[in-house]
Each structure stands twice: as C-alpha cells, then as structure tokens.
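Chemist: sequence and computational prediction follow.
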Amino acid sequence: MSLIQLYDTTLRDGTQAEDISFLVADKIRVAEKLDELGIHYIEGGWPGSNPKDISFFREIKKVRLTQAKVAAFGSTRRAKTTPDKDNNIRTLIQAEPDTVTIFGKTWDFHVREALRISLEENLELINDSLAYLKNHVGEVVYDAEHFFDGYKANPDYALQTLKAAEAAGVDCIVLCDTNGGTLPHEIPAIMEKVRATVATPLGIHAHNDSECAVANSLMAVACGAVHVQGTINGFGERCGNANLCSIIPALKLKFGHECISDEQLKTLRILSRTIYEMANLIPNKHQPYVGNSAFAHKGGVHVSAIQRHPETYEHIRPELVGNVTRVLVSDLSGRSNILAKAEQFNINLDSKDPLTQEILENIKDLENRGFQFEGAEASFELLMRRALGTLRHYFSVIGFRVIDSKRHEEEKPSSEATVQVKVGGRIEHTAAEGNGPVNALDHALRKALESFYPQLRDVRLFDYKVRVLPAGKGTASMTRVLIESGDKTSRWGTVGVSDNIIDASYQALVDALLYKLVKDQEQAG
C-alpha cells in the first residue's frame, strides 16, 4: 500500500485549545517525541504571529531530528501588497523551515465578507503567494481553508482556488474542514470532483465539531488523500482536531498503509500520555487505542471470552499500540474476572477454590456499600492478599484525631492531625499540620511511618477525588474517596468509603502507603 504522510499540528493548532499552552522548551521536547514516533511533518507554529514561535524555529535548528521535516505556518499575502513586501511571507522564509504551509480562502463568502476583495483578486493572491514561496523554500503545502463549506456553497469557485494553487507549483493541496461540519458520506463525491480537477497530491485537515474528524480523515484517505493532518490526542480549538492517535493505527493496522514502523506504533500510548502530562491535563481514559479503558473488560462473560480468544471483544491486540488488556473488578464480575486479576498480580487462585467465590462475594458486598475498584486496583490487590492470608502486617494504626479550627472570620481554617501507629512492638505518636484535614492526616501518617519505612518518602499523591454517593441523606450521605498515588516508577489507585469523609480518606491513604511497601518488598526479592 502507499505511504501516507503524517502531518502533526499539535504545536500550532493543538495549542489553540482551551487550557493548553506550551513553553518553547516544551515545544522542542514535543517535537523530539513526534520525530521518534515517525511523524513526517511537525508544524512548529506561525512565526509571524508571536515571539514564542519565532524562538521555536530558532531553537529547533539546534536539534537533530531523525526524519521529521519542520513546517512553518502562515497565510497568503495581504491584499494590496506583493509577496516580497508582505511581512508574514518574509517571516516564513526567515524562519528557514524545511516546509512552509500557508492557508488561503476557498469559500466565496469569506472572500467577500472577511477579506472584502473580489473573487478574482483572491485567486491572484493565492497563486502569487505560493509561487513566491516556491522560489524561496524547498517544499510548500497549501491549506485550502473552509474547502468543504466553500465547495458546498460555490463548487466552481472552490475548485478555481485549487487550480490557482496548483498553477503555482505547490507540493500538496490540503482540503480543510475548518468548521468541522462535514459528514463522512459527503467526502467521496467531493474528493472525486477535486481529483478530476487537479493532479497535485491531496491532503485532509479535519476539525471535530461534528465528532467526525477521524472518520472524515480516513474517508479522505480511502478516496485518494496521501497526506493527513491532525494533532496528538485530538487537541485543538473548540472541539479539537482529527486525533492522530486514532488515525495512525487505523491507517497502519486496518488500511494496511505504511506510515510508521511497527516498533514506533508500540510507543503510541506512552507518547499520548507524555503529551497530556506536558499539557498538564489528565489523560482521557476512554480514548480509543491508547486510553486506559480502551481494552478494559468488566463483564464476567467478556472476561471469560477474552481469556480464551482476545479477538472476541478486542478489535486489535492492545500491545500493537503499547496498551494492555485490563480486567476490571465490579459487582458485574464473575469468577473469570477474579482469576484474571489474580494472575495479573501473580497470585495463585484456583477456579474451584471456595476462596475465589468468597472474594467475589466480598467484592459484591463492598460495591453494594459504595466501594469501586475500577480505579483502585491497589486496594483490590490488598483485599485479595488479606483473603489469602499473604499480606504481611507492616503496621497498624491505633487511632487518629483531626482538628479543624477557625479563630477569626478573616483567617483561613487551620488543620492539625495526630496519629498513633504501631510497628512491631514500638508505638509512634506524631502530629502534623496540613492544608486541610486530609492533607494534615496524610502528613501525620507519613511522619509516623517514615522512621520505620524511609521509602515512603518517595510516595506522592497525584489525584484525590471525592464522590457523594446518592442516598438522599444530604450532608449525611456516604462518600467515596479515590486516591491516585505513585513513586518514581509507577502509579496506583486506592479507595475508601464511609459516611465520614475523613475516615474514607484515611482508608484510601493507608492502602496507598501499604501498597508501596508490598510493591517494594516484591521487587526486592
């Protein structure tokens, strides 16, 4: 099958998303990661629009990329000036990228209302902007902005704009669904008309406002596009851009197109999560291919089937994209879930062992009380070890007290916790302050235990979630606390449930510290 060129615009279109901003150093690191994945083009930004992007193009020259070409983005020249005098065009050339991509108006409505020039004049500025760039830059890509909307409004004129770009000798013409309103069934007929009009290689740039960006991109490839633009994790303005984390495996595993190597594909999940971390966003666990839940199975029938033949409920093998099959444990679970989970934790369980049924009944009872183990696999492992009698008794908490006080109306409340723990025959009694009662309790627990187990200093609390369980009791309702903790090498989730939020937090905190000790002991021997 043909080679499909992957064009990433995370550093330009992706940063237009709400809540996303990268420093220049971040952008350099993202570019390096994209190059390692095998992306062919990395759009670094619009050097004519802000100093940060100018700095990026200066700094990226110091980086040795393996294969990716660096692209600079801009627009056609302004009306009533020539390309050589247009500051945007000059800045693109001065950035010295491998490739320049500029967009131009395709929709007659935009030409009249946004640019306020004649349709003929728009054709001229498309053509001479691209021709000028072709004389100064090795490779030029033309983004036909709003092409699909423009074609539906005035097909003859939309095709004329593409002819103007082709006449300038552009290397690729990219059809843009800028407003994201096109549906997949509309793509084939439009692509057929375009291919009959121009011979230049075609690309697709889709936005996700109708939740069709990935589908539209794949449909365009099926209709002859050889260049696909998108962003990692679908970052982008409004509802985002086409998600390359879904497009890449679909192109390679389902279409059979060459785009990246098998080994590079296996790094897709970790790249996705790295970009989330750099953007300071929580990864979308339900994201196809790379999300934590993409290959997670909860129903007992499903689990039983995938253990025999994974393809019964998995459309690809998760390892191909660097993911793994996960078995979730819940009140929907059967024996097969328990056995699969035990195997994952290297715990020997027999399907005929009465203990397996006992664990299952215990889980169902706990979930009926409000516990949830999908995001708290560490608590689940500890539960199984307790049932099997294999959990070492590292410590016991004799008791704790948490005091919240507010002495003056203008002051913030202060929080203090005291804890008594017993390790072996020794009792440790400590106190600590914190930013709120849970934080104070966390500090006091650690302070009491770290003298016995110094490795607990490595534990960090990454996420803390409180859910009020529906019971119609108002402030007396049960609460579920989910905590995500981790150290330098891994993360784990723990859970606590109580009608007292401090007690629920205490349960999850103790499990988090206990799991660290269990994990370290296993690794040590």
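Modeler: Noted; the coordinates are in hand.

Chemist: use CA for all of it now, contacts and neighbours both
Modeler: Will do.

Chemist: ok, the residue lying closest to residue 84 once chain neighbours are set aside to residue 81 distance?
Modeler: Excluding its sequence neighbours, the residue lying closest to residue 84 (CA to CA, 6 or more residues apart in numbering) is residue 90, at 6.8 Å. As judged by CA to CA, to the nearest Å, residue 90 and residue 81 stand 12 Å apart.

Chemist: these two: who's more crowded?
Modeler: residue 90 (16 against 11; other CA atoms under 10 Å).

Chemist: another one to put next to it:
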Amino acid sequence: MTTIKIYDTTLRDGSQAEDITFTVEDKIRIAHKLDENGFHYIEGGWPGSNPKDVDFFDKVKHSTFKQAKIVAFGSTRSPRKKADQDPNLNHLLRAGTEVVTIFGKSWDMHVKQALETDLDENLRMVAESIRFLKQRTSEVLFDAEHFFDGYKKNPEYAFKVIKEAERAGADWIVLCDTNGGSMPWEVHSIFETVAGEIKTKLGVHTHNDSELGVANALAAVKAGALQVQGTVNGYGERCGNCNLVSVVPNLKLKMGLDCLSDEHMKKLKALSSFVDELANRSHWNHQPFVGKSAFAHKGGVHVSAIRKNRETYEHIDPEKVGNQTRILVSDLSGKSNIVFKAQEFGLDIDSKDPKVQELLEQLKRAERLGFQYEGAEGSFELMMREGLGQREEHFEFVGFRVIVEKRREDEAPIAEATVKVKVNGVQEVTAAEGDGPVNALDKALRKALTRFYPELEEMSLYDYKVRILDERKGTSAKIRVLLESGDHNSKWGTVGVSEDIIEASWQALIDAILYKLGIASRHEKVTPGTPAP
C-alpha cells in the first residue's frame, strides 16, 4: 500500500490566519499532540522571522518525539548574496532540526516583480541554497511557491526551477498552489506531467481560496504526490490552507492509501478540538468528519433508515475518526427519533407504545411555541421522562421576585433575587445579588437548594444564549433562552421560552438543576438531606 506522508504547518502557515495566535507553550503542546496522532512532519515556524519561533526551536530541542520530524522553514538565499553569508539560511541551521524546508519562486512574474531580480539569478538562488543546506542537514524540502500559476503562465521556466532543485539534491519537491486559485483538473494534469519528468519525491501544498484546498490535494495525490502539506482545521492566511483533518480520512477511507494508523485516525476529532481550544476558537459544528453535526440526523425518514443501516445516510462509520452518530429532535422528527433518544437516555420504550405518539405530538406543540431541543437535550430528556411518568420532582416551586435598582447615574444597576422553594415540605426562602437579574436568580436558586442537595456546588453555568423569535413584535416578542450547564463529568443544554426574558431564563435554570439532580439520583441514589442550620 502506498504511504502518503502528512506534513503539518499549523504552527507556521496556520498561525498566519487573521484570528490565530499561539504562544510558544501552545506550539509545543500542539507539536506533541500532532506527534501522538501519527503526523510525519511538523513545521514549527520560521526561525529567522521572529523571536517567538527562535524560542520555540530552542525549547523543542529538549523534547522527545515518537515519530514526527520537526521542521524549520525559511526561504532561499537573498538575491546577490552568497549562501553561507545569508542570515536566513544560517538561522535555519541554528534551529538545529534534522529537516529544513525552504521555498523559492517558480513563477517568473514573482521573480521579476516581488524579488526584483532576473530569472537566472533566481535559479542560482534555488540551487545554491539547497546545496548549502544539504551539506549540513539530513533532509531538505523545496517548496516551489506559486508553481501551478507559474506553470500556467510560463511552463518552461517553472519546470526549470524544480529541475534546479532536483539537481541540487532536494529530498522532496513540493508543488504549491499558493494563491489557491487552481482547479482540481488543472492540478491533476500539471502534477501528472511533472511526475513523469521528475524523479525526486513530490508533495503538494494547497490553499483554500476557491474552497478547493482539499480537492486539489487529493487530485495531486491521484497524480503521484507522496506528501500532503496542510493545517489542522484548515487554518491559514486569507481563506486558509488545505484541511488535514479532512484530507487524512479521504486518503485513508476513500482512496485506500496509508497515511495514519487506524488508532491515530480515531484521535482526529480530539485533535481538531484540541487545536481549536488552544487557538481560542469555537469548534465548527458542521466541519466534515469531526464536527458535532457531521453525523447528526434530524428528519424522521433519515432516522428510521439509520436505525436499520447507518450506511443509508452516513458515508463512513463516524467512530473511525473519533466521532459518533447523533439523533436530533425537532418538529421534523418522527417516532424513530423518539425511540432512539429514549434508548440513548436509558429509557425502555417500545415503538408501538401509544406514549411515543403522545411524546411526538408534545414535542411538535412545544416547538410551535418556540422551544428548540436540538441544543437542549437536557430539557428534552426531562420532557420525555415526564411523558413516561418517570420524572422526579426534587423540589416544589413556590415563587420568585427580582428587583433591579439603579441608584446613581455613574453606577451599574444592582440586581437582587428572592426565591421560595419547598423540599420535602420544608420551605426555603433565600436572596442573592448578582451581575444582572438572571445571575441573581441563579445564585438565589442554588443557594436555596444547595442546603438540601450539596452536589449542586459542583455544577457550573458555561453558556447563556438569548434569541428573539419574532423581531416584528419588538419588545413583546417571544424570547428563547438556551443554557449550557455542566459538572466535572458532563455538560447539558436546557431551554426556556417566554415573552419575559426572566421567565424564559427561569425555565432553563430550573431544567438545568433538575437535570443535574436527576443524574445524581440515578447514578448515586441521592436523596435530599436535612438543611444545615
């Protein structure tokens, strides 16, 4: 089986994205994670361009990697400079990596206008730089920048550039679609032509400006590329780079090519989320293969078919990339959705049980009122348990009051909430101040119940979203509140809907607490304790 080498440039090319910044510590952690996931090459940065990359290479020297090779990146020597006197090339050597990648111009327009030198000097720059590095480094890769555009404009000169790289002893020649404007059939045709003439191993480096970064990389592999360069989650300048998280499963599962092991494949989703986390970015739910929604099913017909054979609506087994099938519930749902979710919640229910139809009708009525359960499965489970007569009522609501007071123009408003609840016939009245009425209400409710249920102390509120459902009604419009809560084991979503934002928030808060108490009682057999004096 042909092995395709995976070359990651998240730490260099990926960090050039407009909204991506990594600390040196972030880069080292990501490098180790990439190594743990079986990647072959990890491009750490450009040591001659900034102090952060110099620091990275100094620190990474003391790290041990299982299989990945750390790569220092830079350019060919400057025009009219000798290779041994070029600061960039010497910075690459001082980085101390066993692999070095340099890029050079292969488009004549760039040579004349960007470098402001002549075509022959550019050829010498490529050849002399590679020879200089090969005498001092074990492996040298040459990235032929703008190769596809250069080939389309002046194929003879573009070909001369990579021929010089081959004669100089480059271990790899990587053809780059730097502007991301080539079409897959162009990439395939040009790559196939080059592969017929060049004996050196070939790789490909594509960008996503035409939404074709992955497609172009696969086209190049089909034409003979043995290495694919890209970034985790497609990070990169402008529209990003080829997304390795999509390329790898396509290579392995669709094209039958070896790149990562089966065990490493199962870590792709975790890798994608890990890098997003360090980049301080929300994970893209609809990302192919690894997104939360990549194998989510909502329509009743789809769910019915999925329960019989997952291949009906899933192009791969999601577990192969560390993902899983998810069944959503909405007004598009059928009985299959209800039964599937019941099984997911550990509820024993038969599809022929009349309660299934009742639950389905209840769901559709709720969604017509504005409730949404796709992001609020905690509320949906509570609704389902109530419909089946299995919902536990851990406390009785008596009432609440919220006061917002602003005392001075230059001071923030003060919010205070009072909550009354009963637990086993014992009434508890508590008050709390908070950063706004919802926060005050949350604090007061927790304060009242924690005396009876101390496990609520480990529960946290992670996210709070508000959506106006009918903007035409202005301030009288219905509002939907979605909460994400969690503890050290899991997270859950709950929902509330009302014309009053406080009431909608209260509904979601109550569900969040009831869900937590339900988890505790089912797994730990928790019962309300005696309140502390």
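Modeler: Now that the structure is in, tell me what you want to look at. Remember, it's a predicted structure, so these values are computed and weren't measured experimentally.

Chemist: TM-score for these two?
Modeler: For this chain pair, the superposition-based TM-score is 0.97 by TM-score structural alignment, normalised by the length of structure 1; 525 aligned residues with a CA RMSD of 1.4 Å.

Chemist: what helix or strand is residue 411 of structure 1 located in?
Modeler: Assigned by DSSP states H and E, residue 411 of structure 1 falls within no helix or strand.

Chemist: mind checking how far the strand or helix carrying residue 497 of structure 2 is from the chain centre?
Modeler: Assessed by DSSP H and E, residue 497 of structure 2 sits inside strand 491-498. Offset of strand 491-498 of structure 2 from its chain centre (CA atoms, centre = their mean, to the nearest Å): 24 Å.

Chemist: surely residue 394 of structure 1 and residue 423 touch.
Modeler: Yes: with contacts counted by CA atoms under 8 Å, residue 394 of structure 1 reaches residue 423, the gap being 6.6 Å.

Chemist: how near is the residue mapped onto residue 113 of structure 1 from structure 2 to residue 34 of structure 2?
Modeler: Using TM-score structural alignment, the equivalent of residue 113 of structure 1 in structure 2 is residue 113. Going from residue 113 of structure 2 to residue 34 of structure 2 by CA to CA gives 37 Å.

Chemist: more crowded one of these two?
Modeler: Taking other CA under 10 Å, residue 113 of structure 2 and residue 34 do not tie; residue 34 has more neighbours (24 against 10).

Chemist: what is the helix or strand hosting that one packed up against?
Modeler: Element membership of residue 34 of structure 2, judged by DSSP H and E, is helix 24-36. Using 3 or more CA pairs under 8 Å, 6 or more residues apart in numbering; DSSP states H and E, the elements in contact with helix 24-36 of structure 2 are strand 41-45, helix 51-60, helix 268-278.

Chemist: in terms of secondary structure, what does the longest one contact?
Modeler: Put plainly, it is helix 268-278 of structure 2. helix 24-36.

Chemist: mean shift of the helix it packs on relative to structure 1?
Modeler: Mean deviation of helix 24-36 of structure 2 relative to structure 1 after superposition (mean CA distance after the TM-score superposition for structure 1): 1.1 Å.

Chemist: list the contacts of that helix.
Modeler: Residues from elsewhere that reach helix 24-36 of structure 2, judged by CA atoms under 8 Å, 6 or more residues apart in numbering: 11, 42, 44, 52-53, 55-56, 60, 65-68, 264, 271, 275, 278.

Chemist: go on, stretch 467-480 of structure 2?
Modeler: Everything outside stretch 467-480 of structure 2 that qualifies as a contact, by CA under 8 Å, 6+ apart, is 370-371, 466, 481, 495-501, 504.

Chemist: if we go to 7 Å?
Modeler: 370-371, 466, 481, 496-501, 504 (CA atoms under 7 Å, 6 or more residues apart in numbering).

Chemist: now, of those residues, which are buried?
Modeler: 370-371, 466, 481, 496-498, 501, 504 (16 or more other CA atoms under 10 Å).

Chemist: of the residues you listed, closest to residue 298 of structure 2?
Modeler: Proximity of these to residue 298 of structure 2 (CA to CA) peaks at residue 371, which lies at 15.6 Å.

Chemist: how close does the closest one get to residue 146 of structure 2?
Modeler: In terms of CA to CA, residue 371 of structure 2 sits 51 Å off from residue 146 of structure 2.

Chemist: cool, and residue 120 of structure 2?
Modeler: 18 Å.

Chemist: for the two, indicate the residue with more neighbours.
Modeler: Neighbours were counted for residue 120 of structure 2 and for residue 146 using other CA under 10 Å; residue 146 has more, 24 against 12.

Chemist: superpose on structure 2 and give me the mean offset of stretch 503-519 of structure 1.
Modeler: Stretch 503-519 of structure 1 sits 1.6 Å off on average (mean CA distance after the TM-score superposition for structure 1).

Chemist: whereabouts in structure 2 does that stretch align?
Modeler: Using TM-score structural alignment, stretch 503-519 of structure 1 pairs with 503-519 in structure 2.

Chemist: name the nearest residue to residue 241 of structure 1, ignoring sequence neighbours.
Modeler: residue 207 (4.3 Å).

Chemist: how much space between the one you found and residue 15 of structure 1?
Modeler: Residue 207 of structure 1 is 14 Å from residue 15 of structure 1, by CA to CA.

Chemist: who's more crowded, these two?
Modeler: The neighbour count for residue 207 of structure 1 versus residue 15, taken as other CA under 10 Å, is higher for residue 207 (30 against 19).

Chemist: test my guess that the more buried one contacts residue 180.
Modeler: Yes: with contacts counted by CA atoms under 7 Å, residue 207 of structure 1 reaches residue 180, the gap being 4.4 Å.
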